[in-house]
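S.K.: A predicted structure for the sequence below; I have some questions about it.
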Amino acid sequence: MRKPDPLQLDALVRQAVEGTTALVAAAAPPPRRPPLQGSRRRRLWELDGHAHCPVLGVCLPMRVLRQVLNKALRGAAQADDYELHCGAVAECKARTPVAEAVQRELDHRYGVAVRQATLVKTPEALAAWWDDALRCQDIAGPLWAALTHPRCTPELACRIEGQVHMLQHQAGMAARVDFDRFEALLQENAVLSRELGGAQQRCMRQAADHVRRADELQAQVVSLRAQLIVRDTAIAGLREDLQTLEAAVPGLKSRFELARANQHLIERVHQAERAQLQSQHEVERQRRHAEELAAELQRRPAGRAEPLAGESSSSADDIPARLDDQAVLCVGGRPASVPVYRQLIERTGGRFLHHDGGDEDSVAKLDATLAAADLVICQTGCISHDAYWRVKDHCKRTGKRCVFVESPSGAGLKRALLTLIPVPVGEAGRT
């Protein structure tokens, strides 16, 4: 058989389309075929004229329909999908090679649905089976099995065709909505793609920064390891030198310890010499001061000796100035009397320090003030118990001279100073 020309195939398809259009435009619809009797299924060309369009449109994808037509006509049709569909519908209204090829393809593709439908024996049962199948997502197989079923009445076929027609409208609308949604998703995907590109670039920059920082840290680690190796090597060399010296000079360690102890003793001797020299200077100063006071006492008349003694008991200037370069700490006392305490101690040549005993000043500061003091006067009637025990414990541990005064007054402070300052023998008569 000679292979047909593709142009002839397209002409045949267009003729079929025109014939289908003329049939649709006819006023009177084609008469329905009476339902078959017995159990033989209907063939595709035996269906009503309105059934071929939904059957081919729903049951066969365009790709499969084109393959079937090309195989049946032994050529490649150049028509578009609509023209190809209309031509196939026109060919399937009669028993043609195209109709037989489509029949075989549908039976092969939907054999499972056809076998399930054979279990239905009445039109009512077939209608119920179709309603159940209509709830499923894929109705292509049930549509072909129901329309070709021997118990499918014209009324049931008309209802099935109407339902499929409406489903096609809904599917078209859904496809349009899906297309719009797809367009929106494409735009959103473009925006997200740009954002993703920016994020990827930022991630790449950050990754490069992390790699650079890691390289720098690795270089620092290598440098520190090298320094550690150099140090360990130096330490090992020094240890070897020390072992060599110890082996060459027996008792080197003990000699080094003795030399260090000797250096410490020399420093202590120097400190003792400085203290001794300072004490000699202080004794010499006190001796000269005593000689001056004795000479002044001899120059004064005997009748004025008693008033002078009375003056010494009531004047702060009569206290010998023996507190040069010494810090006197007064703990406690009334705030109004603090200037009097300061004036009295500074007249003796000392440096005045004061702590209120915990009323306003922090008790924790008392330890530092005690450490800076050389002499301590504690007025027990004006301090807290904590401050009292701190003063007593510090003076006991350090050996500092401390006088506890019960009554906070100027006279009590004078007596405390006389207690702290030893009076020379030449001035015993004045005190």
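M.R.: In hand now; what should we look at? In this text, all values refer to a predicted model and were calculated from it rather than measured experimentally.
S.K.: CA only for contacts and neighbour counts going forward, please
M.R.: Noted.
S.K.: who are the neighbours in contact with residue 145?
M.R.: Contacts for residue 145 (CA atoms under 8 Å, 6 or more residues apart in numbering) come out as 110, 113-114, 117.
S.K.: In helices, which of those appear?
M.R.: Members of the contacts of residue 145 lying in helices (criterion: DSSP state H): 113-114, 117.
S.K.: which helices and strands does the helix ranked longest in the chain pack with?
M.R.: When the chain is parsed with DSSP H, its longest helix is helix 154-248. Here helix 154-248 touches helix 52-59, helix 140-147, helix 252-299, going by 3 or more CA pairs under 8 Å, 6 or more residues apart in numbering; DSSP states H and E.
S.K.: what angle separates the last one from helix 154-248?
M.R.: Right, the one you point to is helix 252-299. Helix 252-299 runs at 80 degrees relative to helix 154-248, counting by axes from the mean of the first three to the mean of the last three CA atoms, to 10 degrees.
S.K.: so how far is residue 126 from residue 151?
M.R.: As defined by CA to CA, to the nearest Å, residue 151 lies at a distance of 7 Å from residue 126.
S.K.: typo on my end, residue 186
M.R.: 44 Å.
S.K.: Between those two, which is the more surrounded one?
M.R.: Comparing residue 186 with residue 126 by other CA atoms under 10 Å, the one with more neighbours is residue 126, at 24 against 12.
S.K.: One more to weigh against that first structure:
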Amino acid sequence: MCDKEAMHEAALPYAHMLQGSRRRRVWELSHACHCPLIGVGLPLGVLRRLVEKVTGGQLMHDDYEIHVGAVSDCLLRTPVADAVQKELERRYAVNVQRFRAAKTTEDVGRMWDAAVAAGDVAGAFWAGLSHPRCTAELEEKMCRDIHMVQHQAGACARADINKFNALLADNARLERELAKTQERCQALVQDKAEAAERHEQQLMQARATIIGKDTEVHKLRTELAQLAAAVPELESRQRLANRVAQMEAREQALRAQLAELKAARVVPAAPQDDPAPALPSPPTPAPQEAPVRLFNRSVLCVGGRDGNVPSYRTLVERAGGQFAHHDGGLKDSSSLLDASLAAADLVICQTGCISHAAYWRVKDHCKRTGKRCVFVDNPSVSSLARGLQEAGEPALASDN
């Protein structure tokens, strides 16, 4: 028998009969405990680093060979066993401290059962095995329990692996869908960006067009203001031009009416053998009827009462003239009076119903132009008729 096996057989009875307060070391445990203790208590990566540190180089063995070698080295106190002992003490110091409260083997067993039920077996397994009150029977029970826990853990691991694989497949599917969704979103974002850019360009063009129109409007308004300043009383002239156009239209209508009246007065000559009876002489016209003819004459009446203006118009138009009226500065503007004086052939001035400025303007205009002007003191229709009769004599003479 080799020295290692002899030392191990000598240590086992001592370990089981130990009833002091010193905890057992890993090499003092039975060989059946080393495999589950190292497999459960130390992860493979941690075990590989421990062995590499002890051996002083990188190992070329796989995980199984490292595990088997460490289990064999823990039979005796070797450098690997010392390293495993220190790592277990460091890693599970809390569990070891908690198990110190157990004073009997039954206490240790109850604490172990509670750890198995809670699923926290790695630290409790080391704390229970190394406890001074752990007997061979409790050690065997703990090994059986940890064996079944490993089986259950393996089954759960396989189930977890299946779930994990399913989750991986589902995750891959979701990643593909996410990539497609991101592509669609990117395309939509690109389309929206292009549309926004087009709208921005259209908005800029619309703003430029509006600015151009505003500039043109401002320019036209400036030109209009300049024209209005260059041509004083432009609005009055426009009203006068409209009034002249209305008067011309009325003149055309009166000329047509006059032609119809002349045509209606042509009477065929009576036969010589049947002379027509003598017709009585026409009655003398009333004072308001002007005995003269004012064909193609424009008669301007300045002043007078507003209520007599229609009678003035009727009197002048019956004489064949074209009637125009100005109130003498009461409502109508002075510029309109100048235009009316310039367009008139004959002026009738109602001196009692006009302003002084209008009176002197009429008198000055007629004196400068040599235009016929009749001044009437009374604004009645009969006075206007006499004025027309007075003015009609030289006019009739000029016609003849």
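M.R.: The structure has been received and is ready for your questions. These numbers were taken from a predicted model, which means no experiment stands behind them.
S.K.: sorry, back to before: name only those of the ones in helices among the contacts of residue 145 of structure 1 that count as buried.
M.R.: Buried subset of those (neighbour count, 16 or more other CA atoms under 10 Å): 113-114, 117.
S.K.: Can you tell me which of those residues lies closest to residue 278 of structure 1?
M.R.: Closest approach to residue 278 of structure 1 among these (CA to CA): residue 113, at 126.0 Å.
S.K.: What sits closest to the counterpart of the closest one in structure 2 if chain neighbours are left out?
M.R.: Alignment note (TM-score structural alignment): residue 113 of structure 1 maps to residue 95 of structure 2. Nearest residue to residue 95 of structure 2, sequence neighbours excluded (CA to CA, 6 or more residues apart in numbering): residue 123, at 5.6 Å.
S.K.: I figured the one you found hits residue 40, correct?
M.R.: No: counting by CA atoms under 8 Å, residue 123 of structure 2 sits too far from residue 40 to count as a contact (9.0 Å).
S.K.: Looking only at neighbour counts, state which of those two leads.
M.R.: Relative neighbour count places residue 123 above the other of residue 123 of structure 2 and residue 40, with 20 against 17, counting by other CA under 10 Å.
S.K.: ok, now which ones touch the residue opposite that one in structure 1 once aligned?
M.R.: Under the alignment (TM-score structural alignment), residue 123 of structure 2 pairs with residue 141 in structure 1. Residue 141 of structure 1 makes contact with 59, 110, 112-114 under the criterion CA under 8 Å, 6+ apart.
S.K.: Structure 2: which residue goes with residue 378 of structure 1?
M.R.: Using TM-score structural alignment, residue 378 of structure 1 lines up with nothing in structure 2.
S.K.: correction: residue 70 of structure 1
M.R.: Aligned counterpart of residue 70 of structure 1 in structure 2: residue 52 (TM-score structural alignment).
S.K.: Please identify the helix or strand for that match.
M.R.: Taking DSSP states H and E as the criterion, the element that holds residue 52 of structure 2 is helix 44-55.
S.K.: ok so residue 149 of structure 1 is a helix residue?
M.R.: No: secondary structure of residue 149 of structure 1 (DSSP: H, G, I helix; E, B strand; the rest coil): coil, not part of a helix.
S.K.: Break down the stretch 301-400 of structure 2 into its strands, ranges please.
M.R.: 322-326, 346-350, 372-376 (DSSP state E, counting those that start in this stretch).
S.K.: tell me which residues in the second one are buried?
M.R.: Just to be clear, that refers to strand 346-350 of structure 2. Residues of strand 346-350 of structure 2 classed as buried: 346-350 (neighbour count, 16+ other CA under 10 Å).
S.K.: and what of the first one?
M.R.: When burial is assessed from 16+ other CA under 10 Å, strand 322-326 of structure 2 yields the following buried residues: 322-326.
S.K.: Same check on the last one?
M.R.: Residues 373-376 are the ones in strand 372-376 of structure 2 that count as buried (16+ other CA under 10 Å).
S.K.: Export the contacts of residue 145 of structure 1 as JSON lines, with columns for distance to residue 366 of structure 1.
M.R.: Shown next, in JSON lines, are the contacts of residue 145 of structure 1 (distance: CA to CA, whole Å):
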{"residue": "110", "distance to residue 366 of structure 1": "105"}
{"residue": "113", "distance to residue 366 of structure 1": "104"}
{"residue": "114", "distance to residue 366 of structure 1": "108"}
{"residue": "117", "distance to residue 366 of structure 1": "108"}
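S.K.: which of the residues you listed does structure 2 keep?
M.R.: Retained in structure 2: 110, 113-114, 117, out of these (criterion both residues aligned by TM-score structural alignment, their matches' CA atoms under 8 Å).
S.K.: out of those, what pair is the most spread apart?
M.R.: Between any two of these (CA to CA), the greatest distance is 10.8 Å, for 110 and 117.
S.K.: What separation do you get for the residue nearest to residue 120 of structure 1 when sequence neighbours are not counted and residue 54 of structure 1?
M.R.: In this structure, residue 120 of structure 1 finds its nearest non-sequential neighbour in residue 126, 5.8 Å apart by CA to CA, 6+ apart. Going from residue 126 of structure 1 to residue 54 of structure 1 by CA to CA gives 19 Å.
S.K.: swap in residue 236 of structure 1?
M.R.: Distance from residue 236 of structure 1 to residue 54 of structure 1, by CA to CA: 98 Å.
S.K.: Same drill for those two, tell me which one is more crowded.
M.R.: Relative neighbour count places residue 54 above the other of residue 236 of structure 1 and residue 54, with 20 against 12, counting by other CA under 10 Å.
S.K.: just to revisit the earlier point, of the contacts of residue 141 of structure 1, just say which sits nearest to residue 42 of structure 1.
M.R.: Comparing the contacts of residue 141 of structure 1 against residue 42 of structure 1 with CA to CA places residue 114 closest, at 11.6 Å.
S.K.: Please report the distance of that closest one from residue 126 of structure 1.
M.R.: Residue 114 of structure 1 is 12 Å from residue 126 of structure 1, by CA to CA.
S.K.: likewise residue 371 of structure 1?
M.R.: With CA to CA as the criterion, residue 371 of structure 1 and residue 126 of structure 1 are 113 Å apart.
S.K.: do residue 196 of structure 1 as well
M.R.: 55 Å.
S.K.: OK, contacts around the equivalent of residue 44 of structure 1 over in structure 2?
M.R.: Using TM-score structural alignment, the partner of residue 44 of structure 1 in structure 2 is residue 26. Residues in contact with residue 26 of structure 2, defined by CA under 8 Å, 6+ apart, are 34, 74, 81, 84-85, 130.
S.K.: Could you single out the nearest of these to residue 398 of structure 2?
M.R.: Of all the contacts of residue 26 of structure 2, residue 398 of structure 2 sits closest to residue 84, with 152.7 Å by CA to CA.
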